[in-house]
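[1] Model the following, please.
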Amino acid sequence: MMTNLFSTFDPSTNILNLPLNWLSTLTGLIIIPLSFWFIPSRLSMIWIKILTLLHMEFKTLLGNFNHKGSTFMFISLFSLILFNNFMGLFPYIYTSSSHMSMTLSLALPMWMSFMMFGWINHTQHMFAHLVPQGTPPILMPFMVCIETISNIIRPGTLAVRLAANMIAGHLLLTLLGNTGPMMNYMMLNLLIITQILLLTLEFAVSIIQSYVFAILSTLYSSEVI
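    Now for the predicted structure:
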């Protein structure tokens, strides 16, 4: 039984001690490999075209760091988040990307690996990043503090941005849907149209947020070289 509105986002729901909420995250690992055994369909060809465009864009953003295969990490990240965002649009399926335990576990290890790589291999370059070019000498200590703080909170902002955007739309849909039984037929028709428009917006948000997460991760990686 639902005790409050936010219990729909509670990852502890289970049946016979099996956490079923996170099952949607693993569904892609079962479904996606099957597509490699079939003759390419129009859908798979469209998906390959999208991934090729992403590869070219990530390749441009990475710049000098563009080693062979380096874009696959960000393409995989985009695909994983996009799949989980889409799964959350179906009824009674838990949106795993709306929970901080998943978004932070994606952002934090990646940011830590970038920082370790940068400080170990390009120490002078990382120190130079702390003071933007053209900063007056009197402001340099403050700029170092500001740049350090902005660098440290990057994984948190990545995780919160994705989780908050996914939760906000789902909460709005839930709140509006709960008012349905108390409405007359005229208002109910208006509510259904509103819900369809909001669902379309959520569809767009799920694509945009996965793209933003992958693009920002690419930009953060390009700064460490």
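
[2] drop to CA atoms for contacts and neighbour counts, all remaining ones
    Will do.

[3] neighbours around residue 210, how many?
    One way to gauge burial is a neighbour count; for residue 210, by other C-alpha atoms under 10 Å, it gives 21.

[4] Which helix or strand contains it?
    When elements are defined using DSSP states H and E, residue 210 is found to belong to helix 185-222.

[5] repeat for residue 156
    Take DSSP H and E as the rule and residue 156 turns out to sit in helix 154-178.

[6] What segments of the chain are strands?
    Assigned strands in the chain, in chain order: 14-15, 18-19 (criterion: DSSP state E).

[7] deepest of the ones you listed, which one?
    Ranked by mean neighbour count under mean count of other C-alpha atoms under 10 Å, the strands of the chain are led by strand 18-19, which reaches a mean of 12.

[8] and the nearest residue to residue 213 once chain neighbours are set aside, what does it touch?
    Distance criterion C-alpha to C-alpha, 6 or more residues apart in numbering; nearest residue to residue 213, sequence neighbours excluded, is residue 158 at 6.5 Å. Applying C-alpha atoms under 8 Å, 6 or more residues apart in numbering, one finds that residue 158 lies in contact with 103, 104, 107, 213.

[9] In helices, which of the residues you listed fall?
    Among these, the ones falling in helices (DSSP state H) are 103, 104, 107, 213.

[10] run this one through as well so I can compare:
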Amino acid sequence: MMTNLFNSFDPSTNIFSLNWLSTFLGLLFIPSMFWLIPSRWNFLWIKIIMILHNEFKILLGTKIKGSTLIFISLFSIIMFNNFLGLFPYIFTSSSHLVLTLTLALPLWVSFMIYGWLNNTVHMFAHLVPQGTPPVLMPFMVLIESISNIIRPGTLAVRLAANMIAGHLLMTLLGNTGSSLSLLMINLLILTQLLLLILESAVAIIQSYVFAVLSTLYSSEVN
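    The predicted structure is shown next:
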């Protein structure tokens, strides 16, 4: 029995909880390459990868070959986790800051280390936008530094908040079903279906936003 609404998102205090194993269920959705003739799912997956590769290549440039692979993989793992959370009794690991910060923080730290070690002048130039009056330069450096430091937090919170908001709304509506009339239950089912379609779109959009923002952050350090 739930003691409060957020218990449905409780991953358990045990670090070896089976709930977190849902993160690896996404591997089952990756199409197998063992068949001689590719399936339609295989064609669709390759098409998605090529579209993402072309978009990320424009943002990153051609300085490092194969650099789009890490961002395509990031998009894939987030999208699979978001989608799996829409199925009943499957734990949504992407709605927790434990997972989202684990993805965002190492990426940001590695970008910062690489940028400050290899392109120090370029990183200093980013702190003062072009055309800033000399009087405002100290304030701009402070503002840009703060906005740079909170980037991993905003990446992680954006993904977790968007995922948990829709799930909470669906949980709230679902819990009211037992006390409604037949007409209202039909309206509730219709509303839940519309919310499910919306959450499916959010699952794709949020994974795409996370991957694109990570790509933009990495392109700034080159």
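
[11] picking that back up, looking at the strands of structure 1, which is nearest to residue 95 of structure 1?
    strand 18-19 (13.5 Å; C-alpha to C-alpha).

[12] Any idea how far that closest one is from the middle of the chain?
    For strand 18-19 of structure 1, the gap between its own C-alpha mean and the chain's C-alpha mean amounts to 24 Å (C-alpha atoms, centre = their mean, to the nearest Å).

[13] compared with structure 2, how much does it deviate?
    Averaged over the aligned pairs, strand 18-19 of structure 1 sits 2.8 Å from structure 2 after superposition, using mean C-alpha distance after the TM-score superposition for structure 1.

[14] So residue 110 of structure 1 versus residue 220 of structure 1, what's the distance?
    Going from residue 110 of structure 1 to residue 220 of structure 1 by C-alpha to C-alpha, to the nearest Å gives 10 Å.

[15] what's in contact with stretch 55-65 of structure 2?
    67, 68, 71, 212, 215, 216, 218, 219.

[16] Equivalent analysis for stretch 215-222 of structure 2, please.
    When contacts are defined by C-alpha under 8 Å, 6+ apart, stretch 215-222 of structure 2 is touched by residues 56, 59-60, 71, 108, 111-112, 114-116, 119, 122-123.

[17] Go through these and flag which are in helices.
    The members of these that map onto helices under DSSP H are 56, 59, 60, 71, 108, 111, 112, 114, 115, 116, 122, 123.

[18] Residue 186 of structure 2: which of these is nearest?
    Taking C-alpha to C-alpha as the measure, residue 186 of structure 2 sits nearest to residue 71 out of those, at 41.7 Å.

[19] which one of the contacts of stretch 55-65 of structure 2 has the most neighbours?
    With neighbours defined as other C-alpha under 10 Å, the most crowded of those is residue 68; it has 24 neighbours.

[20] OK, contacts around it?
    Residues counted as contacts of residue 68 of structure 2 (C-alpha under 8 Å, 6+ apart) are 53, 56, 57, 60.

[21] if you set the cut-off to 10 Å instead, what comes out?
    Residue 68 of structure 2 makes contact with 49, 52-62, 74, 211, 215 under the criterion C-alpha atoms under 10 Å, 6 or more residues apart in numbering.

[22] try residue 45 of structure 2
    For residue 45 of structure 2, the contacting residues are 29, 30, 31, 39, 51, taking C-alpha under 10 Å, 6+ apart as the criterion.

[23] Does residue 177 of structure 2 touch residue 183 like I think?
    No. Assessed by C-alpha atoms under 10 Å, residue 177 of structure 2 is found out of contact with residue 183, at 11.0 Å.

[24] More neighbours: the two, which one.
    With neighbours defined as other C-alpha under 10 Å, residue 177 of structure 2 and residue 183 compare such that residue 177 has more, 15 against 8.

[25] Contacts only, for that one.
    The contact partners of residue 177 of structure 2, taken as C-alpha under 10 Å, 6+ apart, are 184, 185, 186, 188, 189.

[26] I appreciate the help and will end here.
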